[in-house]
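**Q** 3D model of this:
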Amino acid sequence: MVDRRERSRERLQEAALELFTLDGYTETTAVAIAERAGVTERTFYRHFRDKREVLFGDGDRLVRLLVDALPLRPKPLDRALRNALSALAADLTPRRERLARRAALVRAHRELAERELLKLQCWAEALAHVLIDRGIDDLTAVAEVEVALALFRTAFTLWVTSEDDAADLEKMIDRAYAATGRRTMRSQVLGSRS
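**A** Reported below is the predicted structural model:
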């Protein structure tokens, strides 16, 4: 069950997307977002540092999701990372419509696009750090994480811009892997964290 704090956060995120789309990102203020969400400005700032963070506020949770999806023995590494991407896809899929609106805003504003790249860098650093701690050499860990996230980013972009309502993020990730000749082997992936 979603608690009151989480509902406020979600209302703020939805209100921000609506206002950014209607009035423009630059013109929208934190006060306007709070009013639209039916909360106080103080509540807005309890959840987010600024209006930009409304679009990136799930970052820590998504990093934890990715890291938690890695098995304790991450070999073969390509399957371990693909498992993490599957967990991410499962989490994002129910919010496709909202993520598509968010992605359009990010593409339209340079400062948001830069922040998006920073978010992906944080994901890469967190994943590589965990893999190194679990015995993968530095170069291999960093290279494999960067490749996996590039394939994810490609699939995600196609997914949120697709006009096909039945587009499937998981299948698009598979297609991105296949396009580079990389194995996906998702069906055999490391369901256990042993």
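
**Q** can we go C-alpha only for contacts and neighbour counts from here?
**A** Noted.

**Q** which one is the residue at minimal distance from the centre of the chain nearest to, not counting chain neighbours?
**A** Closest to where the C-alpha atoms of the chain average out (C-alpha atoms, centre = their mean) is L62, at 6.0 Å. Spatial nearest neighbour of L62, excluding adjacent residues (C-alpha to C-alpha, 6 or more residues apart in numbering): L88 at 7.3 Å.

**Q** To check against the first, give me the structure of this:
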Amino acid sequence: MARWAPDSRGRLESAAFELFEAKGFAETTVPEIAERAGLTTRTFFRHFSDKREVLFVDGAMSTYAQQAIEEAPSGLPPIEVVRHLLRRSAEEQFTGRADRIRRVRAIVVTDPMLRERELAKRDELSAAVDAGLTERGVDELSARLLADLAVTVMYLAVDRWLASPDPGADLSAHVDEVLDAHSALHGDRRES
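**A** As a prediction, the model looks like this:
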């Protein structure tokens, strides 16, 4: 094996996805992933703490969410801070990643431990949004409700985006659609 190879992380991810899809997540070992990528197991562990981390990046979205909330324009009502967060995330974190997200979701649904990890990641993201909103002065109850709403809206918007027949569809439009549907439930529609 090469001592140094370009794009080792990308090669490891590609090899892991191929093996997860062919053999299943539980049946795939880290040494198999490293071997398929033409790298060492040690190199794998330089990039990932375990094979689940190929699918889930620890803390990245939570840190991103708190920063985006902090950087939202001052004076926005809390629901519009959530909209700002979700639209920014749609543009910066999801653009060009639809195929990868589809693949991750297809792998996650096949394994109970991965589904549990997905739920834990949702909880972490909700807690980060809650903390970010609280830091902006949103009361505790509203921050908690909006945090859970933000995560639910994003997951529903991503579902709709991935199901869209238009491969170039804009995730931000789906975010707005889902948030507006929520607002319509209690007669509070955003003016376009």
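
**Q** Tell me how the two chains score on TM-score.
**A** With the length set by TM-score structural alignment, normalised by the length of structure 2, the two chains reach a TM-score of 0.84; 182 aligned residues with a C-alpha RMSD of 2.4 Å.

**Q** on that earlier part again, I'd like the distance between the residue nearest to L62 of structure 1 and R36 of structure 1.
**A** Distance, L88 of structure 1 to R36 of structure 1, by C-alpha to C-alpha, to the nearest Å: 29 Å.

**Q** And for A167 of structure 1?
**A** 31 Å.

**Q** go on, T26 of structure 1?
**A** Remark: distance between T26 of structure 1 and R36 of structure 1 (C-alpha to C-alpha) = 16 Å.

**Q** if you count what's nearby, which of the two comes out ahead?
**A** A direct count of neighbours by other C-alpha atoms under 10 Å for T26 of structure 1 and R36 places R36 higher, at 17 against 9.

**Q** residue contacts, that one?
**A** Applying C-alpha atoms under 8 Å, 6 or more residues apart in numbering to R36 of structure 1 gives the contacts L12, A15.

**Q** Thought G59 was touching K119 of structure 1, still the case?
**A** Yes. Between K119 of structure 1 and G59 there is a contact under C-alpha atoms under 8 Å: 6.9 Å.

**Q** Quick check: neighbours shared by those two?
**A** By C-alpha under 8 Å, 6+ apart, no residue touches both K119 of structure 1 and G59.

**Q** thinking again about what came up before, which is the next helix or strand following the helix or strand hosting the residue nearest to L62 of structure 1?
**A** Counting by DSSP states H and E, the element that carries L88 of structure 1 is helix 77-92. Note on helix 77-92 of structure 1: by DSSP H and E, the next helix or strand toward the C-terminus is helix 96-108.

**Q** For that next one, grab the matching residue range in structure 2.
**A** Aligned using TM-score structural alignment, helix 96-108 of structure 1 spans residues 98-110 in structure 2.

**Q** Any buried residues in the one helix or strand Y45 of structure 1 maps to, and which?
**A** If you go by DSSP H and E, Y45 of structure 1 is part of helix 41-47. The neighbour-count check on helix 41-47 of structure 1 (16 or more other C-alpha atoms under 10 Å) flags F44, H47 as buried.

**Q** What is that helix packed up against?
**A** helix 4-23, helix 30-37 (3 or more C-alpha pairs under 8 Å, 6 or more residues apart in numbering; DSSP states H and E).

**Q** Now that helix on structure 2. Mean distance?
**A** For helix 41-47 of structure 1, the mean deviation from structure 2 after alignment is 1.0 Å (mean C-alpha distance after the TM-score superposition for structure 1).
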